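Chemist: mind folding the following:
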Amino acid sequence: MKNCLGAMDDTMILAAAPAHPGNAYRNRHGRIAQNILCACDFDMNFTYVYTGCEGTTHDARIFLDALSRPDNQFTWPASGYYYLVDAAFPCIEMFMPPYPRERYHRSGCYNEDGFQGYKDYFNYRHSSLRNIIERTFSLLKRRFRILYAMPPYRPVRQGMIITACCTLYNMIKIVTPNDEIIQGISNHRSEMQNSSTENESGETSHVVDMSSESAQAMGAMRDAIALPMWAHRFGQ
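Modeler: Reported below is the predicted structural model:
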């Protein structure tokens, strides 16, 4: 997956909600939480963090809110680069979800002959690579136990704590790469991550293009990756 910058996804962080809008923070698991949006690269470093949304907020709404407001300072990929996202996100330029209505999150034990076509195979590879964001979230939460017992500050300050934890997490990875917790998860990194490249020319000002043309462009890019991947799945 050439020009893939990393992965983007949401995760729930336990929150101390104010009394009045408290139910808005109660997610589908019945827990009081913030739903935060993050992006990471293939070195498991956070490259973007967006906090402040209640636990009931849908992933797609958080995505659009984060990217449509200039003051949220999302660094847009340069042309031709993209993030991997899950099926809850829109299929538009710079954000590549899996094929809809196909199997996903396949087991690590599989038979190369058991795939039902290029879309099925692509979704397996997509899931394996996008898992980098899940492992990064897991490492963050293991490192900072405050994320399981958030102090009863205002929601905005709670979001600042989450952002600070992500920043410290990046610093720890840079300064002490041999840290025991880091090594415990990094040893399970997918071999497919070696194909990632870095984008050094991201844009900071952009408009979210939700047009059918944008969706078709990303669909064409996805096909351009999936079809050769399927043709060469046996390494030929």
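Chemist: make it CA atoms for all contacts and neighbour counts henceforth
Modeler: Will do.
Chemist: longest helix anywhere in the chain?
Modeler: helix 118-143 (DSSP state H).
Chemist: and after that one, which helix or strand comes next?
Modeler: Next along the chain after helix 118-143, taking DSSP states H and E as the criterion, comes helix 155-175.
Chemist: just the buried positions in that next one, please.
Modeler: Applying a neighbour-count criterion of 16 or more other CA atoms under 10 Å, one finds 155, 158-159, 161-163, 165-167, 169-170, 173 buried in helix 155-175.
Chemist: what of stretch 5-22?
Modeler: Applying 16+ other CA under 10 Å to stretch 5-22 flags 5-17 as buried.
Chemist: tell me the SS of the residue nearest the centre of the chain?
Modeler: The geometric centre of the chain, computed from its C-alpha atoms, lies nearest to M8 (CA atoms, centre = their mean), at 1.9 Å. Going by DSSP: H, G, I helix; E, B strand; the rest coil, the secondary structure assigned to M8 is strand.
Chemist: for the nearest residue to it once chain neighbours are set aside, give its distance to E102.
Modeler: Of all residues beyond its chain neighbours, the one nearest M8 is A39 (4.2 Å), with distances taken as CA to CA, 6 or more residues apart in numbering. Taking CA to CA, to the nearest Å as the measure, A39 falls 24 Å from E102.
Chemist: those two: which is more packed in?
Modeler: Remark: of A39 and E102, A39 carries more neighbours, 23 against 14, as counted by other CA atoms under 10 Å.
Chemist: next up, for comparison:
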Amino acid sequence: MYELFNGHQGRFEDAVSMSKPVFLMLCDTLHSFGLTLPQREHGVPLEEKVAIFICVLQGMKMKDLQERFQHSKETLSQHFHKVLKVMIPFTAVHSRSFTPEHDCIGALDGTHVMARVSEEYATSYYGRKGVPTQNMLAVCDFDLCFTFVSAGWDGSMHDSRVLHYVTTEPKHRFPHPAPGKYYLVDSGYSNKTGYLAPYKGYRYHQNAHRNRRPQNEFELFNKAHSSLRSCIERTFGAWKSRWGALRNIQKLSFSNQVIFVCASMALHNFIHRNSEIDEVTVPIANSTEYVAPEMPDHDKYARVADVIEEGDSDPAMTVSLMNYRKACAYTMKIEWMKMKQWFENCCNTMAMFQRNKWNNIKGWAKALLSIIMWFSKNTWTRMKEIFIIDRMVAILALGMEVASTHGNQTHNVIDEKVNGENRDQLHINA
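Modeler: Predicted coordinates:
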């Protein structure tokens, strides 16, 4: 711990998943909940006890813990359970939230975490995951913090049945929505007072709406519902990404496993609320379409339909909630139609502009082509005239040359004839 406190800040954050100020604040908080200071001079400091618990949450093996803290297995286990005991009141305080200001007070959903149970009780904990798991019900706010946690349910139980038991048994102290308030739930839950579910039979998840517009008001409502309810998926994703032990739970009694998992949720809230920049939550919160990493379904159990308890459905669904959902869908449809009409008007305006622009270009092209054709025609006519004149001049020149040559030959013949007659006449006279 001395090396971590006096070392680099990044190394400290990698070791305990939080900054130094947040870690010291956590130590003071756990001390106020009953975590004791060392009674002797060479005892294990309180900060080291908390660091041991954090490293176990990160999924560090016992051999690595012994090497890092230089303690025996018994000493590490002893201080781990001391911190785990203090985590019970810590979780009760830090898994609650402030009073919401809006009608929608959060999202509700279930998730599975690996469980280690004895063989005689393992049957009821086998569900569609193919391994023993504990089913958990959680509620979160839009700041990606848990506001209610109920863990330790059998992995074979349906989420709606867990919600039924949690909401009907007072010992769970479930924060029921106040009149006019509601939680967002998925299609696995009933749409009833205080719980707003999407329309069944229509596209819902965000990846189903990718590159495809809603076809009606029901799909439009489901798209907005899925986008808003994704906060619970992002919260689960950030929580499971922060603590590696959730993917391979420690060998603890089942009751301690439940406390351990709930404590990890409370620590997630504490770190996220007190950190200036939460390196785990920020990239998940900024993701456009986030899908939380979930334990894959086992093929053998994926084909088995989940049995929903008859008492989970609410046949007397509140009329006000139905009207509210219809009003939301209708309002969103009107807004969507207005936006669609505005978009179509913009497209028509752009098309008209492009059409007029194209007509102007065509008119200009036609005029230019006419000028070129007229110029070409006149140029060709002029070239023809020049060619004809040139040919006529050439022919005349040739004719004059021929005539001149022929005239010279005629004069020679006449001269020969005249000279011959004169010679004959002279001969006769002689």
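Chemist: so the residue nearest to the centre of structure 1 sits right up against F42, yeah?
Modeler: No. In this structure M8 of structure 1 lies outside contact range of F42 using CA atoms under 8 Å: 11.2 Å.
Chemist: what's Y118 of structure 1 aligned with over in structure 2?
Modeler: When structure 2 is aligned by TM-score structural alignment, Y118 of structure 1 is paired with E217.
Chemist: to clarify, my last question referred to F89 of structure 1.
Modeler: So, by TM-score structural alignment, F89 of structure 1 is matched to Y189.
Chemist: what does S138 of structure 1 give?
Modeler: Per TM-score structural alignment, S138 of structure 1 is aligned with G237.
Chemist: just I181 of structure 1 next, same as before
Modeler: Mapped onto structure 2 by TM-score structural alignment, I181 of structure 1 lines up with V280.
Chemist: its match reaches A238, doesn't it?
Modeler: Yes. Using CA under 8 Å, V280 of structure 2 is in contact with A238, at 6.1 Å.
Chemist: ok, those two, which is more surrounded?
Modeler: Neighbours per residue (other CA under 10 Å) separate V280 of structure 2 from A238, with A238 holding more: 24 against 17.
Chemist: and that one, how far is that from D415 of structure 2?
Modeler: Relative to D415 of structure 2, A238 of structure 2 is positioned 130 Å away (CA to CA).
Chemist: equivalent analysis for S187 of structure 2, please.
Modeler: Distance, S187 of structure 2 to D415 of structure 2, by CA to CA: 132 Å.
Chemist: give me the aligned partner of T51 of structure 1 over in structure 2.
Modeler: Aligned against structure 2 by TM-score structural alignment, T51 of structure 1 finds its counterpart in A151.
Chemist: contacting residues for the spatially closest residue to its match that is not a sequence neighbour?
Modeler: Closest residue to A151 of structure 2 in three dimensions, ignoring its sequence neighbours and counting by CA to CA, 6+ apart: M136, at 4.4 Å. Counting by CA atoms under 8 Å, 6 or more residues apart in numbering, M136 of structure 2 makes contact with 110-113, 149-153.
Chemist: now check structure 2 for the residue matching L147 of structure 1.
Modeler: Matched to structure 2 by TM-score structural alignment, L147 of structure 1 sits across from L246.
Chemist: so what's the residue count around that match?
Modeler: 22.
Chemist: right, and Q158 of structure 1 touches I13 too?
Modeler: No. Q158 of structure 1 is beyond contact range of I13, at 9.9 Å (criterion: CA under 8 Å).
Chemist: returning to that earlier point: got the contact list for the match of L147 of structure 1?
Modeler: By CA under 8 Å, 6+ apart, the contact set of L246 of structure 2 is 57, 59, 113-114, 240, 261.
Chemist: one step back: the residue nearest to A151 of structure 2 corresponds to which position in structure 1?
Modeler: Aligning on TM-score structural alignment places M136 of structure 2 opposite I36 in structure 1.
Chemist: then its match would be within a helix, right?
Modeler: No. Judged by three-state DSSP, I36 of structure 1 forms no part of a helix; its state is strand.
Chemist: state the distance from it to F144 of structure 1.
Modeler: In terms of CA to CA, I36 of structure 1 sits 16 Å off from F144 of structure 1.
Chemist: next one: I185 of structure 1
Modeler: I185 of structure 1 is 15 Å from F144 of structure 1, by CA to CA.
Chemist: what is the neighbour count of H232 of structure 1?
Modeler: For H232 of structure 1, the neighbour count with other CA under 10 Å is 9.
Chemist: helix/strand/coil for the equivalent of it over in structure 2?
Modeler: Aligning on TM-score structural alignment places H232 of structure 1 opposite E335 in structure 2. Under three-state DSSP, E335 of structure 2 falls in the helix class.
Chemist: and the gap between E335 of structure 2 and A329 of structure 2?
Modeler: Relative to A329 of structure 2, and taking CA to CA, E335 of structure 2 is found at 10 Å.
Chemist: overlap of the contact sets of these two?
Modeler: Here E335 of structure 2 and A329 share no contacting residue, scored by CA under 8 Å, 6+ apart.
Chemist: contacting residues for the closest residue to R28 of structure 1 other than its chain neighbours?
Modeler: Nearest residue to R28 of structure 1, sequence neighbours excluded (CA to CA, 6+ apart): T56, at 7.2 Å. Residues near T56 of structure 1 by CA under 8 Å, 6+ apart: 24-28, 35.
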